[in-house]
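Student: below: sequence and its predicted model.
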Amino acid sequence: MTEPAKVIAIIAANPALSSLLAMVVAGDSRLKVRVFDSEIDLIAYMRLAPVDMLVCDFDREGRPAYEMVEGIRLNGALVSQDVPVIALTRSITPPMRHQAISAGIDEVIIKPMSPRHLLQRIQARLRTRSVVGVLGGYRGPDRRNRTAVPTPQPVPTRRSTDNVVPLFPDRRKPRHPGLDA
């Protein structure tokens, strides 16, 4: 039995970008693409049907992408509350990075990018299960169960030359004190 097609929701900054991304992503026969013009349409759809991946744009009009994703994560009425999210942006700033992490955005891709690159990232995200889905809910920025890394300790330098092999040996005759006259 074949696996059902995965639903990819796209909400981009303009209709031309949405159409281009939808065309490339729909090239994979295992994916169904749903393009949304507004956040209201997206939320209404997510109340009725599951979404396997959300691609949103930071540069679109209206509410910022991180606020939209936070709203999705906190809305218990949605079928796909823990959907993996890939966001697109023209540039990323430290505050935007922090907002994306705290909202639960899984990946941010800098525009301009190849639509094929976005397709590859979607396929990779769908192959590896999202940690959000495994844990049964969004856990915040520490959702990856990172291991503690020991603090690096400085390596003491060797002061002795007992194991130094001279590259060019000294071929002069040794001088002995007291024998020189």
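Tutor: Thanks, I have it.

Student: only C-alpha atoms from now on, for both contacts and neighbour counts.
Tutor: Will do.

Student: leaving aside the residues adjacent along the chain, what's closest to S91?
Tutor: In this structure, S91 finds its nearest non-sequential neighbour in I110, 6.2 Å apart by CA to CA, 6 or more residues apart in numbering.

Student: ok, now which ones touch that neighbour?
Tutor: For I110, the contacting residues are 88-92, by CA atoms under 8 Å, 6 or more residues apart in numbering.

Student: try it again with 10 Å
Tutor: By CA atoms under 10 Å, 6 or more residues apart in numbering, the contact set of I110 is 87-92.

Student: this is the other structure I want to compare:
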Amino acid sequence: MPDYDFSQVDAAIIDPQVNTARVFRDVLGRMSFRRIELFDSVKSAVGLLSAGTPDLILVDADGDVDEAFRFVRALRNEPNVPNSFTGLIVTTWAPTPALLARVANAGADDLLLKPVSPKQVKDRIISLIEGRKGFVVTADYTGPDRRKAPREGTQVPVLDAPNTLRLKASGQWAQATVRGLMAEANGFVTTQKRMRGSIQVAFLAEFAMPGLSRSTPERSALDHIGRIGGFIDDLLRRLPDGGDLAHIETVAKSVKRLAEKLRGQADQGTVEADDVAQLQTMARALMQGVDPDRSLTDMTREVTAAVTGYRARLEQMAQAKAAAAATAAASAAGATENPATAAPPAGTTTTASAPGP
């Protein structure tokens, strides 16, 4: 292991399994971590989101998995977390495909499989010091950049997120202007969240338009409209009180009210076409207000490309699902018609046979 000094590094271990938590604590203790806090549940560790966020967090995903990932997403995305860039490793005994997807989508740095050896733990920590990925920020994600290739039409810059684990372990803490680094990174995140949030709102409005315009509004369109309020709320809490951005607050609140109005109209069975068009117009105005230096034409083109790509992916999934259903139905029909594969009559017995040549 390279010559790192962990005597100034703080860590937290969130794990309801006492023996496993002690294993992690002993490993970090032998590495000379300064402070190691143990928590037996995510709820008991919620204070880490408001004060004293450590440089490294290990969080178990085998207990209340939903709580675990809410914690990870809150740590990465809530605006007032002291260090939302802290090194974060999820631990598990059962690495299912669904869990792997949630780890990636929540913004964790890594996944560590139990049981663990001291070397495995050390290697993952060294990896966070030496090879941590840059962060990307979208409307609903902040974390390591896991894209194999950026999607066409998107412009998402990569942030070299402050890594207090690296700064402390490599002896750069005293030289680094950590407060300045954090302020700069948090400012970047705030700006990106506003921009990506406004683009997401425009995306949802444009996607929903055809479905809202039908004589009976489509459920999918209503579901997408229903998501607008959450992105607006997140954008609003990232605006300073008063100042030059007050007009953005006004537009954002108007967009939210109109989205709620459309859902109310849909519940009554009739959606006003003028209100649907107005929602798209106001959503685009919100994009322009949040990012006035960028061409509205370019932003609108990006939204349209994203909607087109999303519709194509939905269609591909629908076709794949239909094809799988047809294959399953054909197999079931074939089994019924073919005596060699049909179930034997009641009262008979079968014996296993060796596979054919």
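Tutor: Happy to help now that I have it. These numbers were taken from a predicted model, which means no experiment stands behind them.

Student: coming back round to it: so what corresponds to the residue nearest to S91 of structure 1 in structure 2?
Tutor: Alignment note (TM-score structural alignment): I110 of structure 1 maps to L113 of structure 2.

Student: that match and R301 of structure 2: what is the separation?
Tutor: For L113 of structure 2, the distance to R301 of structure 2 equals 43 Å [CA to CA, to the nearest Å].

Student: same check on K253 of structure 2?
Tutor: To R301 of structure 2, K253 of structure 2 is 24 Å away according to CA to CA.

Student: please apply the same query to E337 of structure 2.
Tutor: Distance, E337 of structure 2 to R301 of structure 2, by CA to CA: 54 Å.

Student: show me what E184 of structure 2 lines up with in structure 1.
Tutor: When the structures are aligned by TM-score structural alignment, no residue of structure 1 is matched to E184 of structure 2.

Student: helix or strand: which one has E184 of structure 2?
Tutor: According to DSSP states H and E, E184 of structure 2 maps onto helix 178-212.

Student: and for C56 of structure 1?
Tutor: Assessed by DSSP H and E, C56 of structure 1 sits inside strand 53-57.

Student: how far apart are that strand and its match in structure 2?
Tutor: When structure 2 is overlaid, strand 53-57 of structure 1 sits 1.0 Å from its aligned residues on average, using mean CA distance after the TM-score superposition for structure 1.

Student: which residues sit in contact with the residue most central in space within structure 1?
Tutor: Nearest to the mean C-alpha position of structure 1, by CA atoms, centre = their mean, lies E107 at 3.1 Å. Going by CA under 10 Å, 6+ apart, E107 of structure 1 touches 55, 84-88, 100-101, 121-122, 125.

Student: strands along structure 1, start to end?
Tutor: Taking DSSP state E to define them, one finds strands in structure 1 at 6-11, 31-35, 53-57, 85-89, 107-110.

Student: need the helices for structure 1, in chain order.
Tutor: Listed in chain order, the helices of structure 1 (DSSP state H) span 15-25, 39-48, 65-74, 94-103, 115-127, 131-135.

Student: for the longest one, packing partners?
Tutor: The reference is to helix 115-127 of structure 1. Packing partners of helix 115-127 of structure 1 (3 or more CA pairs under 10 Å, 6 or more residues apart in numbering; DSSP states H and E): helix 15-25, strand 53-57, strand 85-89, strand 107-110.

Student: mind doing that once more with 8 Å?
Tutor: In terms of contacts (3 or more CA pairs under 8 Å, 6 or more residues apart in numbering; DSSP states H and E), helix 115-127 of structure 1 is packed against helix 15-25.

Student: now the angle from the helix it packs on to helix 115-127?
Tutor: Computed with axes from the mean of the first three to the mean of the last three CA atoms, to 10 degrees, the direction of helix 15-25 of structure 1 lies at 60 degrees from that of helix 115-127.

Student: what's A101 of structure 2 aligned with over in structure 1?
Tutor: In structure 1, the residue paired with A101 of structure 2 according to TM-score structural alignment is H98.

Student: how near is that match to L54 of structure 1?
Tutor: On the measure of CA to CA, H98 of structure 1 and L54 of structure 1 end up 19 Å apart.

Student: quick revisit: dump the strands of structure 1 to TSV, plus distance to Y45 of structure 1.
Tutor: Listed next are these as TSV, based on distance: least, CA to CA, whole Å:
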stretch	distance to Y45 of structure 1
strand 6-11	10
strand 31-35	9
strand 53-57	12
strand 85-89	16
strand 107-110	23
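
Student: now do the same contact list for the spatially closest residue to I109 of structure 1 that is not a sequence neighbour.
Tutor: Excluding the flanking residues, the one nearest I109 of structure 1 by CA to CA, 6+ apart is L88, at 5.0 Å. Going by CA under 8 Å, 6+ apart, L88 of structure 1 touches 55-59, 108-111.

Student: again, only using 10 Å
Tutor: If you count contacts by CA under 10 Å, 6+ apart, L88 of structure 1 has them with 12-13, 55-60, 65, 107-113, 118.

Student: mind checking what it lines up with in structure 2?
Tutor: Per TM-score structural alignment, L88 of structure 1 is aligned with T91.

Student: M23 of structure 1 -> structure 2?
Tutor: Match for M23 of structure 1 (TM-score structural alignment): D26.

Student: what's the neighbour count on that match?
Tutor: 14 (other CA atoms under 10 Å).

Student: against F39 of structure 2, how distant is it?
Tutor: With CA to CA as the criterion, D26 of structure 2 and F39 of structure 2 are 15 Å apart.

Student: ok, the aligned partner of P79 of structure 2 in structure 1 - contacts?
Tutor: Using TM-score structural alignment, the equivalent of P79 of structure 2 in structure 1 is G76. Going by CA under 10 Å, 6+ apart, G76 of structure 1 touches R47.

Student: which stretches of the stretch 251-357 of structure 2 form helices?
Tutor: 273-290, 296-337 (DSSP state H, counting those that start in this stretch).
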